[in-house]
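Chemist: have a look at this prediction, sequence included:
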Amino acid sequence: MTWWQTDETHAPELTSWVESANGHSDFPIQNLPFGLFSPAGQAARVGVAIGDMILDLEGCHAANLLESVSLPPFHGDGVNALLAMPQDAKRALRRRLSRLLADEAQRDAVSPHLHAAADCTLHVPARIGDYTDFYVGIHHANNVGRQFRPDNPLLPNYKYVPIGYHGRASSIRASHVPVRRPVGQRKPPEADSPIVGPTTRLDYELELGVWIGAGNELGTSVPIADAAQHVAGFCLLNDWSARDFQAWEYQPLGPFLAKNFQSTISPWVVTCEAMAPFRLAQPARPEGDPAPLPYLLDEADEQHGALALTLEVFLLTARMRDAGEAPAQLSRGPATSMYWTVNQIVAHHASNGCNLNPGDLLGTGTISAPTRDGFGSMMELTIGGKEPITLPNGETRAFLEDGDEVILRAAASAPGAVSIGLGECRARILPAT
């Protein structure tokens, strides 16, 4: 079975006896993502989201409800072992979970292992050994590059090589963990020398996170035709950025303190198996663009490597929160705005023999649509702060302020399939210390 094919677990008529799952915007029975959760007063456990509930996988395993599936030992510190399972084993687990949650006859046996998600704490789902951030959103690259190089926004290598840098895994946090405004070095245009203080140009970045499953040995590569076998799933990623620090420090070695203070992810691993109905052909490159080099070119990836995801960003300010107002939508756009596919960035990452490991996280880089209503950062929306946006309540923003809460959402949809989501990725900004 290939990585883009569907099976009975995706059937649109399939429903669950967990009532909140039916019609759930993120977690119907067709999704079944993995995560790490703590029931009130208890240690972290591996679970699966189903509607407004979380199924305790470790509890099901202990109760012999998963005896027909070959499972690795569970670890309460992450889902890495699940991510590393062979794809056939992952599909077998998915089928078993689907049957348990769809069959009314299983209700009495399974119900004791369900927890209300609202009563649980969600954690970063895996032990992240390494984190790499890419730059595959071509509209974002054009928009930002144009602010610095109006006549030549894209550097010559962009259409040949998936650009990326190694980020900081230790500062990745799950949704709802606040982000502290960072202090660092910046050089205002009018100053003769840099100053140290809180960033005045704090920004978000709308990205997809890619979870690595099976790894590769050091010194070996991952052929593009096999890259999908190394991808375990997806999440949302907000790679917070201090734009004033970034402008001062990024040359000649690239991002550092402007990026490593914190990144926020949605806490569920939405598996590749769940995303099978939402595969699309990668959009054709513009006429005149070079074809990918042979090690990045694969016909199956060209036909199925893109994702039918709609990405959204919302902002909830302190004043809006106090007034009980809904978050304001800042942007909405498709994930097909990625110039490089997920499989291409995986193949490129390992092409020099770099070893990828289960639980490693790759970021796509900011994904922006061609038009302003789909831009994926404040840097783009406000043209570097020159044109502040006005929110529905009259507030304006050039960049993010203390008390602001950024919310990322994503929905996968396709004809004949039940839509699923990636879960919210949200965090509130705290003042600098």
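Modeler: Structure received. Numbering: from 1, shown residues only.
Chemist: for the rest of this, base every contact and every neighbour count on C-alpha atoms.
Modeler: Fine.
Chemist: and Asp133, how far from Gly363?
Modeler: Computed with C-alpha to C-alpha, to the nearest Å, the distance linking Asp133 and Gly363 is 4 Å.
Chemist: compare these two (neighbour count), which wins?
Modeler: More neighbours surround Gly363 than the other of Asp133 and Gly363, with 28 against 22 (other C-alpha atoms under 10 Å).
Chemist: list the contacts of the more buried one.
Modeler: Counting by C-alpha atoms under 8 Å, 6 or more residues apart in numbering, Gly363 touches Tyr131, Thr132, Asp133, Phe134, Glu207, Leu208, Gly209, Val210, Leu237.
Chemist: ok, it to Ala318 distance?
Modeler: Taking C-alpha to C-alpha, one finds Gly363 at 29 Å from Ala318.
Chemist: please, where are all the strands along the stretch 151-300 of the chain?
Modeler: Secondary structure of the stretch 151-300 of the chain (DSSP state E, counting those that start in this stretch): strands located at 164-166, 172-174, 179-180, 183-186, 195-198, 202-203, 206-212, 231-238, 241-242, 263-265, 268-271, 279-280.
Chemist: identify whichever of the ones you listed lies nearest to Gly51.
Modeler: Distance to Gly51, taken as C-alpha to C-alpha, is lowest for strand 268-271 among those, at 12.8 Å.
Chemist: elements contacting that closest one?
Modeler: Counting contacts by 3 or more C-alpha pairs under 8 Å, 6 or more residues apart in numbering; DSSP states H and E, strand 268-271 packs against strand 34-39, strand 231-238.
Chemist: out of those strands, nearest to Glu273?
Modeler: Comparison of the helices and strands packed on strand 268-271 against Glu273 by C-alpha to C-alpha identifies strand 231-238 as nearest, at 8.1 Å.
Chemist: what packs against the closest one?
Modeler: Applying 3+ C-alpha pairs under 8 Å, 6+ apart, one finds that strand 231-238 contacts strand 206-212, strand 263-265, strand 268-271, strand 405-412, strand 425-430.
Chemist: want to compare, so here's the second one:
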Amino acid sequence: MTWLNLPPDSPFGVANLPYGVFSVDGNNPRAGVRIGDAVLDLAATLDDPVFAQPSLNVFMAQGPTRWREVRARLSDLLTDERHRATVEPALFELSRVRLRLPFTVADYVNFDASEHHARTMGRMLLPDAEPLPANWRHLPMGYYSRSGTVVVSGTPVTRPQGQRKAPDETEPSFGPSRRLDFEAEVGFVVGTGSHPGRRVPIEDFREHVFGVCLVNDWAARDIQEWERVPLGPFLGTSFATSVSPWVVPLEALEQARVAAPPRDPHPLDYLRDTEEWGLDLELEIRLNGHVLSRPPFAAMYWTPSQLLAHLTGNGASIGTGDLYASGAVSGPDRDQRGSLAELSWNGAEPVELPDGTTRGFLADGDEVTITATAPGPAGSRIGFGAVTGQIMPAASPAGWPAPRS
């Protein structure tokens, strides 16, 4: 039990302690840990300059032994009444702080690990063909995206522009996406890297992955469909990816570990499960405050440890700050689908909202919020915080912002 006055059902208790980066009055971004509805200033509490950095990367690079030591120390500080007078001045109410991108993203890879999502999209887009490619059950499919367009929750998302061609159009045109979508995903943050030419064995997953966050990988379906043959997703998904401001340590998710669904055929040896690294996460997707779906991450075909093993299977190295995401999380039922394209059957069956409007795809002004919880010790729940983004109208050429320095 903690000496803080937390509700007994708080998803941000001592069993969680997710890491983030915050600032007060917009100044001096630094590392913090969420406890209840407060943020603990780690640099002030632990007197360690590592936590005075504007990202978690330096701390993450120190490796799993250091991660465990810091977590144990924080648990002691927050549960032993003797430390209260020292710790309490370093606590800031969430309402007083600005949450930042928690880590500097190095590489970003997005996978397609849900068989339910892959099947639904396949049936929808290619109704006369086998919904899954022949290799889908043999290897986790993925692609590299733009790390520089990963943004923290709450950052507005400008409607992308690009080339698109509807089936009834004879020529492509350039303009704002007409079929903008979300994808509710789970992301895995790499803490320690690997050497080039050496793959990461599946049993070394916890030696490299620091923690877990929520991801909304926005997708312009019309741009994506026109460009996807022969090289797959490119501009249709690279314009923005939103992540939650909190990274839940892998150690906090021990009670959430479950076996993956049965696989047929059995994966090759380098993808064979040596430990249970399926995760029983319950996601919830809201559009303008209305619950659209509750996808179960436990239903994912490929586990996060398999994704990492395949990502490095050719000898590609990983590094501190790398992010890889699961792809849309979808379950077998209609109310468990992880994208609006699935929920509306590619716009043919629009979703009705409480205000009487309908959505086949996202409209300007729409706000999407994804949350999740997982089982914790003694019947508690582990929270992930929210990843939220609001759609802004496409920018005209004269209104484009200044380029990134």
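Modeler: Nice, I can see it. Computed from a prediction, not measured in an experiment: that's the story for all the values here.
Chemist: tell me the angle the helix ranked longest in structure 1 makes with strand 231-238.
Modeler: Of all the segments of type helix in structure 1, defined by DSSP state H, the longest one is helix 87-102. Here helix 87-102 of structure 1 runs at an angle of 70 degrees relative to strand 231-238 (axes from the mean of the first three to the mean of the last three C-alpha atoms, to 10 degrees).
Chemist: in helix 87-102 of structure 1, what's buried?
Modeler: Buried positions in helix 87-102 of structure 1, judged by neighbour count with 16 or more other C-alpha atoms under 10 Å: 87, 90-102.
Chemist: mean deviation of it from structure 2?
Modeler: By mean C-alpha distance after the TM-score superposition for structure 1, the fitted helix 87-102 of structure 1 averages 1.2 Å away from its aligned residues in structure 2.
Chemist: quick one: buried residues of the helix or strand just after that helix?
Modeler: Proceeding N to C from helix 87-102 of structure 1, the next assigned helix or strand is helix 107-110, under DSSP states H and E. Applying a neighbour-count criterion of 16+ other C-alpha under 10 Å, one finds Val110 buried in helix 107-110 of structure 1.
Chemist: residues in contact with helix 107-110 of structure 1?
Modeler: Outside helix 107-110 of structure 1, the residues that touch it by C-alpha under 8 Å, 6+ apart are Trp17, Cys60, Leu65, Leu100, Leu101.
Chemist: Met207 of structure 1 and Asn357 of structure 1: what is the separation?
Modeler: To be clear, residue 207 of structure 1 is Glu; Met isn't right here. As judged by C-alpha to C-alpha, Glu207 of structure 1 and Asn357 of structure 1 stand 21 Å apart.
Chemist: who has more neighbours, those two?
Modeler: Glu207 (29 against 21).
Chemist: so how far is Asp280 of structure 2 from the aligned residue in structure 2 for the more buried one?
Modeler: Glu207 of structure 1 maps onto Glu185 in structure 2, with residues paired by TM-score structural alignment. Per C-alpha to C-alpha, Glu185 of structure 2 is found 14 Å from Asp280 of structure 2.
Chemist: so Val50 of structure 2, which of the three states?
Modeler: With DSSP: H, G, I helix; E, B strand; the rest coil as the basis, the three-state label of Val50 of structure 2 is helix.
Chemist: give me the number of residues near it?
Modeler: 19.
Chemist: now for it: which residues touch it?
Modeler: Ala43, Val58, Phe59.
Chemist: how about Ala40 of structure 1?
Modeler: Neighbour list for Ala40 of structure 1: Asp119, Cys120, Thr121 [criterion: C-alpha under 8 Å, 6+ apart].
Chemist: can I have the buried ones of those as a PyMOL selection?
Modeler: Filtering the contacts of Ala40 of structure 1 down to the buried ones (16+ other C-alpha under 10 Å) takes a single PyMOL command:
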select buried, resi 120+121
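Chemist: and the contacts of Ala40 of structure 1, which of them are in strands?
Modeler: Using DSSP state E, Cys120, Thr121 are the members of those that sit in strands.
Chemist: can I get the contacts of Ala40 of structure 1 in TSV including distance to Cys272 of structure 1?
Modeler: TSV is the format used below for these (distance: C-alpha to C-alpha, whole Å):
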residue	distance to Cys272 of structure 1
Asp119	28
Cys120	25
Thr121	24
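Chemist: from the contacts of Ala40 of structure 1, which is closest to Val342 of structure 1?
Modeler: Comparing these against Val342 of structure 1 with C-alpha to C-alpha places Thr121 closest, at 29.6 Å.
Chemist: can you tell me the closest non-neighbouring residue to His208 of structure 2?
Modeler: Once flanking residues are discounted, His208 of structure 2 sits nearest to Thr192: 4.9 Å by C-alpha to C-alpha, 6 or more residues apart in numbering.
Chemist: unless I'm mixing things up, the one you found is touching Asp322, no?
Modeler: No - contact criterion C-alpha atoms under 8 Å: Thr192 of structure 2 and Asp322 do not qualify, at 9.3 Å.
Chemist: excluding chain neighbours, what is closest to Phe188 of structure 2?
Modeler: Residue nearest to Phe188 of structure 2 in three dimensions, not counting chain neighbours: Val212, with 4.7 Å by C-alpha to C-alpha, 6+ apart.
Chemist: how much space between Gly383 of structure 2 and Leu287 of structure 2?
Modeler: Distance, Gly383 of structure 2 to Leu287 of structure 2, by C-alpha to C-alpha: 20 Å.
Chemist: and those two? Which one has more around it.
Modeler: Higher neighbour count among Gly383 of structure 2 and Leu287: Gly383, with 23 against 19, using other C-alpha under 10 Å.
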